[in-house]
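> no sequence on this one, just coordinates:
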């Protein structure tokens, strides 16, 4: 029960924060106008590029699934987190900018993704190749999105876009490196246990 409440809270916080950051990063939005030309506008833009990306929403569901520990609970909390994030995003966006909403459509689209990604997050805890593949899901997804659809809302590169891309690629490489390191560490530990067992029986 606690993890379900946590998933709802995390989703609501993430969705509301994303909507606020998006509005703060836009010089045409009411919240963003006072920040135009300041360092805060640049920081908001970087956060907007990071939080508004599809991979970050996927990472939310995966992280909540990892916290849930089991596949069933992971799938449930993944759906709850994405649904809460979607609702909070559009409600906050409507409040701060009077924007229209296609919340229902995005919620329906997020249902299967929440189930799968939440279950994947729970599978990260499993040893062996399954755990490795699950742990690589977000880093590989990040890399694919960065290649196919990088966070470049403008034709020209801006410092905010460059910084966001550096952060994303660094996080993807570190995440993949951690997953591979953990896999091989588990393999070495397993070989060591088998070796000790064989010596104990001889």
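Sure, I can see it. All of these numbers come straight from a predicted model, not from anything done at the bench.

> contacts and neighbour counts: CA atoms only from here.
Will do.

> Return the residues in contact with the residue nearest to residue 71 when sequence neighbours are not counted.
Ranked by CA to CA, 6 or more residues apart in numbering and with sequence neighbours excluded, the top spatial neighbour of residue 71 is residue 119, at 4.6 Å. Residue 119 is in contact with 62, 65, 70-75, 78, counting by CA atoms under 8 Å, 6 or more residues apart in numbering.

> again, 6 Å this time
Contacts for residue 119 (CA atoms under 6 Å, 6 or more residues apart in numbering) come out as 65, 71, 74-75.

> Of those residues, just say which sits nearest to residue 149.
Among the contacts of residue 119, residue 65 lies closest to residue 149 (CA to CA), at 25.6 Å.

> Next up, a structure to set beside the first:
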């Protein structure tokens, strides 16, 4: 029970802080507040505390739901005169997305926790891949017909470039640590 309350508290805090960072303007803050990767990591992190994929899925859903609630409560208070129902209705696409991403990444986190031989390295690799993939999805949204309607806010390209660079650096770190752990390779003479 204390683990569940901790997951909820951290997720609510994350959501509230993300809304405060985002604010209600365009530009860098808006782009940072709209990054998907941190939202996916909330569910993954919650799932890492579970022993089964089902519990991971439930924790991922709860964490995502709590984070979204924290986010939209702050948005309603700061930008919409406290009309939470209106804010939730206007953002139902993201609420429904959380119903999918939360359980999937929560279950994946539980699976990683049980199956990975080196959990920190596996988690670092997953984080790196998510950081790299999000900017690719954003670029694709500008190219692939029909995707522009899904991703429609004003974006700040330097934020996504920084996200990709961070992902590449983390992936390099994970690969480097893997090489160190496996030891030096011997070459035949």
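Nice, thanks for sending it over. Just so it is clear, the structure is predicted and the values come from calculations on it, not from any experiment.

> if we can go back for a sec, pick out the most distant pair among the contacts of residue 119 of structure 1.
Maximum pairwise distance in the contacts of residue 119 of structure 1, criterion CA to CA, is 7.5 Å, between 65 and 71.

> Mutual contacts of these two, please.
Common neighbours of residue 65 of structure 1 and residue 71 (CA under 6 Å, 6+ apart) are 119, 122.

> Which one of the two is surrounded by more residues?
Shown here are residue 65 of structure 1 and residue 71; by other CA atoms under 10 Å, residue 65 has more neighbours (34 against 20).

> Hmm, that one is touching residue 76, no?
No. Counting by CA atoms under 6 Å, residue 65 of structure 1 sits too far from residue 76 to count as a contact (8.2 Å).

> Is residue 51 of structure 2 in a helix, a strand, or coil?
coil (DSSP: H, G, I helix; E, B strand; the rest coil).

> Counterpart of it over in structure 1?
Counting by TM-score structural alignment, residue 51 of structure 2 corresponds to residue 70 in structure 1.

> ok, that match - contacts?
residue 122.

> From residue 181 of structure 1, how far out is it?
23 Å (CA to CA, to the nearest Å).

> May I see the buried residues of stretch 106-123 of structure 2?
106-113, 121-123 (16 or more other CA atoms under 10 Å).

> what would those residues look like in CSV with secondary structure and distance to residue 5 of structure 2?
Output for those, formatted as CSV (DSSP: H, G, I helix; E, B strand; the rest coil; distance: CA to CA, whole Å):
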residue, secondary structure, distance to residue 5 of structure 2
106, helix, 16
107, helix, 19
108, helix, 21
109, helix, 18
110, helix, 18
111, helix, 22
112, helix, 22
113, helix, 20
121, helix, 27
122, helix, 26
123, helix, 23
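
> Which one of these is nearest to residue 151 of structure 2?
For the buried residues of stretch 106-123 of structure 2, the nearest to residue 151 of structure 2 is residue 106 (24.1 Å; CA to CA).

> Assess the claim that that closest one and residue 44 are in contact.
Yes. The pair residue 106 of structure 2 / residue 44 is scored as a contact, 4.7 Å apart, by CA under 6 Å.

> Give the aligned equivalent of residue 58 of structure 1 in structure 2.
Per TM-score structural alignment, residue 58 of structure 1 is aligned with residue 40.

> For the helix or strand in which that match is found, which outside residues touch it?
Take DSSP states H and E as the rule and residue 40 of structure 2 turns out to sit in helix 37-47. By CA under 6 Å, 6+ apart, the residues outside helix 37-47 of structure 2 that reach it are 56, 59-60, 63-64, 102, 105-107, 109-110.

> repeat that for 8 Å
Here helix 37-47 of structure 2 makes contact (CA under 8 Å, 6+ apart) with 7, 11, 53, 55-57, 59-61, 63-64, 67, 101-103, 105-110, 127, 130-131, 134.

> Give the buried subset of the residues you listed as a PyMOL selection command.
Restricted to buried positions by 16+ other CA under 10 Å, the PyMOL selection for the contacts of helix 37-47 of structure 2 reads:
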select buried, resi 7+11+53+55+56+57+59+60+61+63+64+67+101+102+103+105+106+107+108+109+110+127+130+131+134
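
> Fine, thanks again, bye for now.
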